[in-house]
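Asker: Here's my sequence, what's the structure:
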Amino acid sequence: MGLKWIDSQDIALELLEHYPDIEPETIRFTDLCEWVIKLAAFDDDPNHCNERVLEAIQARWIDEK
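Answerer: The predicted structure is shown next:
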């Protein structure tokens, strides 16, 4: 079972692993969306993303960093 947009914690952990040198508070949402979609474990409709979802992912990523 792949990652869905609602899996913000798991997505944040994947992003931290793939982009360890990125400061998540500086990333643009357009880039964040693209990076999530490119994750090998991501398996959801790319069109179901919105600002609220990206904010949740970014917040979790910041917490984990």
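
Asker: rest of the way, CA atoms for contacts and neighbours
Answerer: Noted.

Asker: Show me where the protein has its helices.
Answerer: Under the criterion DSSP state H, the chain contains helices at 8-18, 29-38, 51-64.

Asker: here's the other one to compare against:
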Amino acid sequence: MHWTDVQDIAIELAEGHPDVDPQYVRFTDLHRWVCELEGFEDDPERSNEKILEAIQMAWIEEAR
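Answerer: So this is what the prediction gives:
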């Protein structure tokens, strides 16, 4: 997975953190959790606020 795989990342986060409300996740935690996902192969430095926001929004939708 790479930073651009927003939907796949959101699904993995929803499955890996079922008790977390993604609406209240700090971007620092979100960044760390994405980098810790099995199969995540992208450079941690390539993320930015826009990417993290897109992941968070997709995770919120996935959690519904």
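
Asker: Overlay them and tell me the TM-score.
Answerer: Laid over one another, the chains give 0.97 as their TM-score (TM-score structural alignment, normalised by the length of structure 2), with 63 aligned residues with a CA RMSD of 0.4 Å.

Asker: For Asp45 of structure 1, which of the helices of structure 1 is the nearest?
Answerer: helix 29-38 (8.8 Å; CA to CA).

Asker: by contact count, what packs against that closest one?
Answerer: In terms of contacts (3 or more CA pairs under 8 Å, 6 or more residues apart in numbering; DSSP states H and E), helix 29-38 of structure 1 is packed against helix 8-18, helix 51-64.

Asker: Identify all contacting residues around it.
Answerer: Residues from elsewhere that reach helix 29-38 of structure 1, judged by CA atoms under 8 Å, 6 or more residues apart in numbering: Ile11, Leu15, Phe42, Pro46, Cys49, Glu51, Leu54.

Asker: And the third one? What does it align with in structure 2?
Answerer: Using TM-score structural alignment as the criterion, Phe42 of structure 1 maps onto Phe40 of structure 2.

Asker: again, but for the last one
Answerer: In structure 2, the residue paired with Leu54 of structure 1 is Leu52, using TM-score structural alignment.

Asker: Likewise for Glu64 of structure 1?
Answerer: For Glu64 of structure 1, the residue aligned by TM-score structural alignment is Glu62.

Asker: Quick check: Trp61 of structure 1 vs Ala41 of structure 1, distance?
Answerer: Trp61 of structure 1 sits 17 Å away from Ala41 of structure 1, taking CA to CA, to the nearest Å as the criterion.

Asker: Quick check on these two: which one has the bigger neighbour count.
Answerer: Taking neighbours as other CA atoms under 10 Å, Trp61 of structure 1 and Ala41 compare with Trp61 leading, 22 against 15.

Asker: Many thanks, have a good one.
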